[in-house]
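S.K.: Sequence and computational prediction follow.
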Amino acid sequence: MPKTPAAEVVVPGPDGERAVRVSSPDRVIYEKTDRTPEVTKLMVAQFFARVDDGLMRALRDRPTALERWTAGVRLGMRLATSTTDKDADAFYQKRVPKGAPGYLESIQVTFPSGRTADEICPTEIAVPVWCAHMGTLTFHPWPVRRADVDRPDELRIDLDPQPGTTFADAVRVALVAKELLEELGLKGYPKTSGNRGVHVYVRIEPRWEFVDVRHAAIGFGRELEKRDDGVTTAWWKEERGERIFVDFNQNNRDRTIASAYSLRPVPGAPVSTPMTWDELKDVTDPRDYNLFTVPDRLSDGDPWQSIDDEHYSLEPLLRLFEEQGSVELNYPPDYPKMPGEPPRVQPSKKVAAHWDEQGNRIPD
């Protein structure tokens, strides 16, 4: 059977139209479900072009890693979790891929290890459309702009349902988070994660370093715990129980969340969809927001249209962290040991006599 010729998706560019080539346009990326038709590679590229305004609001001038599902999404397929995971079906691309077009721009970032990389830095919609040609479904932008890649302009509150909890629980907690943000003089913008969770973003002044934003998220999460007993900031899964986890570590350097208007690798091509708070209250099934339904929402404007209108101070949240005693929590395991961090050992396996007050292992 002859190979299907490449297709083109024509999009606006800074100096007129750009035609973006999409190879294997009829490759099935999402299979048909009882709710949605099948989705081809060309349809993914066209989707990104159709949500241009919202997607570029999420990605513009931000270092961005790509989540590439080059063979599509099927039950049982896995995403690589490390560079040594060679048997996975999908992977993260943190460096500019070979063969990138000349209009694609990049910016250098520094990882926690001290290594550096040039990451894609989208400046026009042709870039994410080209990324679809490369098998990208999900974009993972850093919470920084290219003008200063070491000072975030975004606080990300990731409300992650644990086993035994539901999307409805995440929505309930998100509404409590809204009230707390407003009490602190901050404005949050919610979106579905595209799966079971809810994300709330707050634009902040780019004055603080990553560790400060992380501490702000910890302070916020601990205050949420006081207001809703279905919330936890416990890093160790064995301590979380059936509660919504506030994943404070998503505010670390090189930790990213699926952007607004990203597709997720779940049957039915669901989309991480920006909402108004009133809309979020009434959402019962986030799968209703998918590649087929989301573009029409933008005909009435993006619910996050005003997100860049005001950037807020982080000081109210940092004061919360200080009032709570400035107690540090665990970093991800691939990070170097950080000052004040608790021992990196599961609580159920910890022997108190083996650790000093600073959380350092006492040699045998």
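M.R.: Yes, it's here. Computed from a predicted model, the values in this text were never measured in an experiment. Residues are numbered from 1 along each chain as shown.

S.K.: C-alpha only now, for contacts and for neighbours.
M.R.: Fine.

S.K.: quick one: the strands in the stretch 51-200 of the chain?
M.R.: Per DSSP state E, counting those that start in this stretch, the stretch 51-200 of the chain carries strands over the ranges 64-68, 91-93, 106-110, 116-120, 136-141, 154-161, 189-192, 198-203.

S.K.: How about the stretch 201-350 of the chain?
M.R.: 231-232, 244-246.

S.K.: Single out the most deeply packed of those strands.
M.R.: strand 244-246 (a mean of 27; mean count of other Cα atoms under 10 Å).

S.K.: Name the surrounding residues that touch that one.
M.R.: With contact meaning Cα atoms under 8 Å, 6 or more residues apart in numbering, strand 244-246 is reached by 157-162, 165, 169-170, 173, 221, 230-234.

S.K.: one more time with 6 Å
M.R.: Strand 244-246 has contacts (Cα atoms under 6 Å, 6 or more residues apart in numbering) with 158-162, 221, 231-233.

S.K.: Pull out the buried residues from those.
M.R.: Among the contacts of strand 244-246, those classed as buried by 16 or more other Cα atoms under 10 Å are 158-162, 221, 231-233.

S.K.: want to try a markdown table for those residues, with distance to residue 270 as columns?
M.R.: Putting those into a markdown table (distance: Cα to Cα, whole Å) gives the following:
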| residue | distance to residue 270 |
| --- | --- |
| 158 | 18 |
| 159 | 18 |
| 160 | 17 |
| 161 | 17 |
| 162 | 20 |
| 221 | 27 |
| 231 | 25 |
| 232 | 27 |
| 233 | 27 |
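
S.K.: Any idea how many residues pack against residue 348?
M.R.: Using other Cα atoms under 10 Å, residue 348 has 9 other residues around it.

S.K.: let's bring in a second one:
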Amino acid sequence: MGEAQGKSAAVEIDTGERKVRLSSPDRVVFPERGFTKLDVAQYFVSVGPGILRALRNRPTTLQRYPDGAAGEFFYQKRAPKNHPDWIPTATIAFPSGRTADEMCPTEVAAVIWAAQFNTLTFHPWPVRRDDTDHPDELRIDLDPQPGTDYADAVRAAHELRAVLDEYGLQGWPKTSGGRGIHVFVPIEPRWDFTGVRRAAIACGRELERRMPDAVTTAWWKEERGAKIFVDYNQTARDRTIASAYSVRPRPNAPVSAPLRWDEIDDAVPEDFDIGTMPERFAQVGDVHADMEKHAFGLEALLELARRDEQDHSLGDLPYPPEYPKMPGEPKRVQPSRARHED
């Protein structure tokens, strides 16, 4: 339906690897800024090495906006049957046991091909297509709750950095494209999703102990308060985080911006959008380019998880509602409802 709105002739986008057809290039995607479909595609080309680094060989879900950023959207997990043969796929398994073949970008042209179908945000799995059951990234989502903002997330991120360092890990921070901060830790692909999630919970709990008035791992919103929520369930199978350089569907066309640790205090998330990021990228490049040179182990965090369980009776935490009941998971019921039922 969105394509019918555009009247302009199709153009070809040259990514350096190949040319990709883009129809309706003048169709407005972000009305408040006037950014068009062509602007979005050219933005992705301008940050091509960076977004490809974030997506390369990863099964990727596409968040598509056929009627522009302010319209309805949907997540496309299965690669279309008519996708180009130069875009490989990988079979991923959902918690339900069903499977799907997802696209795995290996060149910038795949990003532009997705943009042709009105994709703004890319959601890569934390795995590579040659091993879809063992994540190679520990992703920590610092999510501001009502009453908190980006500055609160920054304070939590600094303490998180100290926690990671203490447990032999290094993280790379980026803006979420909103008020939050994502910290990605490259890891050895030796643990399954359950193990990586257990490490994320241990990390979140340690951060919560150090900042009890500012950080929470409480799954139920009624228990979080005005704190930064460490969304440990973003490490569960089939849960993904917007990639670096993805465009987010807000009026100012913000992007998820990779940052250096010495930048996060002075950064203003609103400064990073499809109009400004190309110049930054031209000046400093992909500041997370070195992340792929590292791969850390989770042994220390998993030992912390073991001690939490043994010494403090801190076991698993609830999974998202659409998941089947998991072994060792506590009762998955809202606390206020549980009290009412009792």
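M.R.: Nice, thanks for sending it over. Since the structure is predicted, the reported quantities are computational estimates derived from the model, not experimental observations.

S.K.: ok, of the buried ones among the contacts of strand 244-246 of the first structure, which one's closest to residue 347 of the first structure?
M.R.: Looking at these and their distance to residue 347 of the first structure, the nearest is residue 233, at 14.5 Å (Cα to Cα).

S.K.: now the corresponding residue of the second structure for the closest one, nearest residue through space, not along the chain?
M.R.: Under the alignment defined by TM-score structural alignment, residue 233 of the first structure is paired with residue 217 of the second structure. In space, and not counting its chain neighbours, residue 217 of the second structure is closest to residue 230: 5.3 Å by Cα to Cα, 6 or more residues apart in numbering.

S.K.: Just give me the neighbour total for the alignment partner in the first structure of residue 333 of the second structure.
M.R.: Under the alignment by TM-score structural alignment, residue 333 of the second structure pairs with residue 345 in the first structure. When counting by other Cα under 10 Å, one arrives at 13 neighbours for residue 345 of the first structure.

S.K.: I'd like the distance between residue 345 of the first structure and residue 246 of the first structure.
M.R.: 20 Å (Cα to Cα, to the nearest Å).

S.K.: Residue 231 of the first structure too?
M.R.: Noted for residue 231 of the first structure: a distance of 7 Å to residue 246 of the first structure, by Cα to Cα.

S.K.: quick revisit: the residue nearest to residue 217 of the second structure matches what in the first structure?
M.R.: Using TM-score structural alignment, residue 230 of the second structure pairs with residue 246 in the first structure.

S.K.: so how far is residue 219 of the first structure from that match?
M.R.: Distance, residue 246 of the first structure to residue 219 of the first structure, using Cα to Cα: 11 Å.

S.K.: Just give the number of residues close to the counterpart of residue 189 of the first structure in the second structure.
M.R.: Under the alignment (TM-score structural alignment), residue 189 of the first structure maps onto residue 172 of the second structure. Residue 172 of the second structure: 19 surrounding residues under other Cα under 10 Å.

S.K.: Surely residue 172 of the second structure is in contact with residue 186?
M.R.: No. Using Cα atoms under 6 Å, residue 172 of the second structure makes no contact with residue 186, being 8.8 Å away.

S.K.: Could you work out the most separated pair of the buried ones among the contacts of strand 244-246 of the first structure?
M.R.: 162 and 221 (15.3 Å).

S.K.: Identify the residues contacting the most centrally placed residue in the second structure.
M.R.: Centroid-nearest residue in the second structure: residue 241, 1.8 Å away (criterion: Cα atoms, centre = their mean). Contact analysis of residue 241 of the second structure by Cα under 6 Å, 6+ apart lists residue 123.

S.K.: From residue 123 of the second structure, how far out is it?
M.R.: For residue 241 of the second structure, the distance to residue 123 of the second structure - Cα to Cα - is 6 Å.

S.K.: just the helices in the second structure please.
M.R.: Assigned by DSSP state H, the helices in the second structure fall at 37-46, 48-55, 108-116, 150-166, 193-210, 277-284, 299-312, 335-341.

S.K.: Any chance of those in CSV with distance to residue 248 of the second structure as columns?
M.R.: Output for the helices of the second structure, formatted as CSV (distance: least, Cα to Cα, whole Å):
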stretch, distance to residue 248 of the second structure
helix 37-46, 11
helix 48-55, 14
helix 108-116, 13
helix 150-166, 16
helix 193-210, 25
helix 277-284, 13
helix 299-312, 32
helix 335-341, 33
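
S.K.: Tell me which of the ones you listed approaches residue 269 of the second structure most closely.
M.R.: Short answer: helix 150-166, nearest of the helices of the second structure by Cα to Cα, at 8.0 Å.

S.K.: That closest one: average distance to aligned residues in the first structure?
M.R.: Taken against the first structure, helix 150-166 of the second structure registers an average deviation of 0.8 Å after superposition, with mean Cα distance after the TM-score superposition for the first structure.

S.K.: Need the residues that contact that helix.
M.R.: Residues outside helix 150-166 of the second structure that contact it (Cα under 6 Å, 6+ apart): 170, 179-180.

S.K.: and if we set it to 8 Å?
M.R.: For helix 150-166 of the second structure, the external contacting residues (Cα under 8 Å, 6+ apart) are 142-144, 170-171, 179-181, 183, 203, 206-207, 210-211, 214-215, 228, 264-265, 269.

S.K.: and these, which are buried?
M.R.: By 16+ other Cα under 10 Å, the contacts of helix 150-166 of the second structure give 142-144, 170-171, 179-181, 183, 203, 206-207, 211, 214-215, 228, 264, 269 as buried.
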